[in-house]
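Chemist: Predicted model follows, preceded by the sequence.
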Amino acid sequence: MPGALPLGDPAPVDGRLPETVAIDADRRNFGVYLHVPFCRVRCGYCDFNTYTGDELRGARRDDYAGQAVAEIELGGRVLREAGLPPRRASSVFFGGGTPTMLPSGDLTSMLHAMVDTWGLEPGAEVTTEANPDSVDAAYLQQLADAGFTRVSFGMQSAVPSVLATLERTHDPERIPFVVRWARDAGLDVSLDLIYGTPGETLDDWRRSLDVALEQRPDHLSAYSLIVEEGTKLARQIKRGEVPTPDDDTAADMYEIADDRLAEAGYDWYEVSNWSRGLEHRSRHNLAYWQGHDWWGVGPGAHSHVGGVRWWNVKHPAAYQQRMAAGESPAAGRETLDDETRRVERVLLGVRIREGLPTSELDDDGRQAVAGLIADGWVEGRPALQGRVVLTREGRLMADAVVRRLLPD
C-alpha cells in the first residue's frame, strides 16, 4: 500500500491561500496535474498512491471525473481569491495509476473543466500516461480529438521475464501497435523504461532499448528501479525469492542507454530523460524541476503555488467525502522559507541539462565546485561561466554531487 502523507500544518477547510503566493506569479508558469488513482493490478515494485478495485472501500471509479471537476472549480476560486493574476495552463498532465482505465469521455470532461477554469496557453502540452494494454486506436483518437497532444506509454521493458518480475501485465509485442495508433491520431509519444530489475541482464536491457528506439518516440525516460520499503518486491528480496538489484549493473545500464540514445539522435535534458530536440522535452516535468506553480487534482496529489505546498487526502473514499461536502481535499500544507526554496532549487536544478547557476550556492557550495570538476562529476567550461552542469559520471552520482554542494 502507498506510504504515509508528509507531516505539515493543517490546511484550511476552504483551501484558501495566503496573498503572498501572488508575488511574482507572472514570472512563473502554471501547470495542472490530474491524478487518476486506479489500476487493474498493483505492480510489485509500485508504492504510488494507486488502488485496485478491491481497495476502493466504497469509492467508485464512475464518480471520479465529477469529483475531479469539483476540485478544479475549487482551485479556480482559491487562486482568484488569493489575488493571483489570470494564468492559462502551459501544461496539463494526467498521471496515476492508469488514467486510461477511465473512459475517454471522463478524461475529456476533466480536461474541458480545466480549460473552462484556467484556459490553455497556445501550443500547451496535454499529456496522459497509459499502459499499452489500456488503449486502442479509437480511444487514442478520441483523446486527440478532445485536445490531448501527447501520450506517455509505460513500456518498462521488452523482455517478458523482466515484465513478469515487475508484475507488468501488458504484452511487449503490443508496443509497436500502440505507438502507431498514437502517431495516426497525431499524438506525440513518450516511452517509459525501467532498468535494474532483479535478474535483468545487460543483454535484456539492450533488447528493451532496441525495441524502444525502433519506434522512434519523441521522448524517452529511463528510470533506475528503486526498491521501496513496504512493496511486494521489497518483501520478495528480503525473503531471498528474487536477487537484490546490483548498483554497478544499473550504472552500466545507464551508460548503455545514454550511448544508444545519443547515437539515435536523442539529447539528455534531465538525468533520466532524453528527447528528440528541445520541442519534445516534457514541459510539465520541467516546470517541476524549475520550481514553477502547479495545482494537483485528485487523491494524494501535491500542489505548489508561490512557495506554499500542499497535499490532498490519499484514499479515493476520503477524497470523495471532501468533495461531496464542498470542502478542500487538502490534508496538510507547508510554507517554504527562502532557504528551503534555495535548497530545493539546488536539488532539482543540478539535474537538468542547462545546469544550476552558481549564484544559488552559498560560499561552501561554490568552493566545492572545483573539487567536483577535479573528480570528473561537473563540466569545467560551464562552471567558469557560472553554471554547474553534470558530466555523465556526475549524473550517475547526482545525489552525491548535491551533498557536496549543500554541505551541512
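Modeler: Cool, got the structure. Numbering: from 1, shown residues only.
Chemist: Please make it C-alpha for all contacts and neighbour counts, starting now.
Modeler: Will do.
Chemist: what residue is smack in the middle of the protein?
Modeler: By Cα atoms, centre = their mean, the chain has its centre lying nearest to Asn285, at 6.1 Å.
Chemist: From Ala383, how far out is that one?
Modeler: When distance is defined by Cα to Cα, to the nearest Å, Asn285 is 25 Å away from Ala383.
Chemist: Over to Ser109?
Modeler: Here the distance between Ser109 and Ala383 works out to 47 Å (Cα to Cα).
Chemist: give me the element the residue nearest to the centre of the chain is part of.
Modeler: Under DSSP states H and E, the secondary-structure element containing Asn285 is helix 283-289.
Chemist: now Asp192
Modeler: In this structure, Asp192 is located in strand 188-195 according to DSSP H and E.
Chemist: what's the distance between that strand and the middle of its chain?
Modeler: Here strand 188-195 shows a centroid-to-chain-centroid distance of 12 Å under the convention Cα atoms, centre = their mean, to the nearest Å.
Chemist: Please compare the first structure with the one that follows:
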Amino acid sequence: MPLPEGPLSTLGERSFGVYVHVPFCSVRCGYCDFNTYTADELGEGATRATYADTAIVEIERAGRELVGAPPVETVFFGGGTPTQLPSDALVRMLAAVRDAFGLTDDVEVTTEANPDSVTPQSLAALREGGFNRISFGVQSAVPHVLATLDRTHDPAGVPQAVRWAREAGFEQLSVDLIYGTPGESMDDWRASVEQAIELEPDHISAYALIVEDGTAFARKVRRGEVAMPDDDETADKYVLADELFSAAGLDWYELSNWARDEAAQCRHNVLYWRSANWWGVGPGAHSHVGGERWWNVKHPAAYAQRLAAGESPRHGGESIDAATARMEQIMLETRLRAGLEIDSLGPAARAAIPDVVARGLADVHRDRLVLTRSGRLLADAVVRELVE
C-alpha cells in the first residue's frame, strides 16, 4: 500500500535515514527480545546467502515509493549481528540504498558488530565499501558476566578488534555495554567501564539490563534461577559509569549514550529521538515518514516470500495524530541533553515544571528543560508528570 501524498510532501522537511535489519546471530542471547534468529531457527528462503538480495528488493521498492526523497543522511545496519554476513553483502545493500535515494556527502554509515565477528580483511572491505562508523557489542569485560549473557567473544580479544577497525580507517568507533546482569558486582562493572575507556572509543552506549517477557532470562527469573536486577544497585552503576565516562572526556548526550564531542554522537539514533524520517528494511523493521508509521512482517521466511511474490512486506501501520506526536516528543526529547523545548508543551506540562525543578530532577536552560543526573535516573517518572 503506497503512502498518502501528505507525508510524502513533507519528507524533505526533516532528516531522512535508512535502517537495515540483519536478523542473524550465532547464538541467541538469553536477555534478547529483538527479532533475531540463529541459522537452525530459519527455514528455506531466509538464509544468510540470499538475505542481501531479498533486502535489496525492498530497498528498490522504497526508492520507487519515495520518489523525490532527500538524500539519506544516516544508514544503520543493526540486528542481530550484521557482520554475520560477508562484507560484500553488506556493501551491496549499502550500494542499493545509494542507488535508490542518494547519500549526503557527510553520510554516517554504521554497522553493529561482535568483536569475534570481524577480521582485518572484513573491516577493510567494509570501510572501502562506504562504512565509516562501527559499534562493537562488548557488553562486559568480565568472563562470568559474558557467560551469563550468553555472549560468545573472549574479552581479551576486544582490543584487537578495535585496533583492526582503527587500522581499517573507521572514522567513528562505538562500544556497547550492559549493566545489571545477575551476578555482576560493582567491581565487575567498574572493570568493564574502565576497559571500555581504555579502548579510547569515540562513543559509548551503556544500557541497564531489562528482563523482557518471553526471553530465556524471564523464564529463569520465574523459576528462581536468577535474581531480578536490583534497582538501587543498577542506579549506582549508572552513576559510576557517568562519573568515569565524564572524567575520560565522554559527555552524555542521551540517557544511555556518551560521546567525545558532537561529531561523535550517533546521528542515526538522534534522528529517532527527534522523530525524523526513516525507512526500516528487513523483517520486523519499523519505518516512520511524515507522521505515518508502519512495520514489516516479522519472520524472515515470510518477509522473503512476500518480496519474491512481488508483494509489500508491510504487516501493519498507523497514522500519528497530534496528541500522540506531542506525547512522543516529550518521551524522546526529555532523554536528550539538549533538552525539551518548554514552549512546545501544553499548560498542564508547563505547570508541572517548577515542582520537577524544585526536586532537583531538571534544570531550565534558556527555554529548555534538561534533566539532572538525578532526573536521568527517574526519567520515566519525569515524563509521566509532563505528559498531559
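Modeler: Everything's here; your move. Just so we're clear, the structure is a prediction, and the values are computed from it rather than from any experiment.
Chemist: that older thread, counting neighbours, go ahead and name the busier of Ser109 and Ala383 of the first structure.
Modeler: More neighbours sit around Ala383 than around the other of Ser109 of the first structure and Ala383, counting by other Cα atoms under 10 Å; the figures are 20 against 16.
Chemist: Can you tell me the closest non-neighbouring residue to the more buried one?
Modeler: Val389 (7.2 Å; Cα to Cα, 6 or more residues apart in numbering).
Chemist: shouldn't that neighbour be in contact with Gly349?
Modeler: No: the pair Val389 of the first structure / Gly349 is not scored as a contact, 9.3 Å apart, by Cα atoms under 8 Å.
Chemist: between these two, who's got more neighbours?
Modeler: Val389 (25 against 22).
Chemist: Residue in the second structure paired with that one?
Modeler: When the second structure is aligned by TM-score structural alignment, the residue opposite Val389 of the first structure is Val370.
Chemist: so that match is in which element?
Modeler: Val370 of the second structure belongs to strand 368-371 when elements are defined using DSSP H and E.
Chemist: what's the longest strand in the first structure?
Modeler: Taking DSSP state E as the assignment, the strand of the first structure that covers the most residues is strand 120-130.
Chemist: residues contacting the residue nearest to Ala383 of the first structure?
Modeler: Val389 of the first structure sits next to Val350, Ile352, Arg353, Glu354, Gly355, Leu356, Val378, Glu379, Pro382, Ala383 when contact means Cα atoms under 8 Å, 6 or more residues apart in numbering.
Chemist: and of the residues you listed, the nearest to Tyr51 of the first structure?
Modeler: Ile352 (32.1 Å; Cα to Cα).
Chemist: from memory the closest one sits against Glu270, does it?
Modeler: Yes: the pair Ile352 of the first structure and Glu270 passes the contact test of Cα under 8 Å, sitting 4.2 Å apart.
Chemist: Looking at these two, which one has more neighbours?
Modeler: Taking other Cα under 10 Å, Ile352 of the first structure and Glu270 do not tie; Glu270 has more neighbours (24 against 21).
Chemist: And the more buried one, what's its match in the second structure?
Modeler: Taking TM-score structural alignment, the alignment pairs Glu270 of the first structure with Glu254 from the second structure.
Chemist: ok, now which ones touch the residue nearest to that match when sequence neighbours are not counted?
Modeler: Counting by Cα to Cα, 6+ apart, the nearest residue to Glu254 of the second structure once its immediate chain neighbours are dropped is Leu336, at 4.4 Å. The contact partners of Leu336 of the second structure, taken as Cα under 8 Å, 6+ apart, are Tyr253, Glu254, Leu255, Val370.
Chemist: Export these as a markdown table, with columns for secondary structure and distance to Leu8 of the second structure.
Modeler: Conversion of the contacts of Leu336 of the second structure to a markdown table gives the following (DSSP: H, G, I helix; E, B strand; the rest coil; distance: Cα to Cα, whole Å):
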| residue | secondary structure | distance to Leu8 of the second structure |
| --- | --- | --- |
| Tyr253 | strand | 30 |
| Glu254 | strand | 29 |
| Leu255 | coil | 32 |
| Val370 | strand | 33 |
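Chemist: Between Val389 and Gly349 of the first structure, which contacts overlap?
Modeler: By Cα under 8 Å, 6+ apart, Val389 of the first structure and Gly349 have these common neighbours: Gly355, Leu356.
Chemist: burial count for the aligned residue in the first structure for Arg314 of the second structure?
Modeler: With TM-score structural alignment as the matching criterion, the partner of Arg314 of the second structure in the first structure is Ala330. By the measure other Cα under 10 Å, the count of residues near Ala330 of the first structure is 25.
Chemist: do the same with the one 10 residues further on
Modeler: Number of residues near Thr340 of the first structure (other Cα under 10 Å) recorded here: 12.
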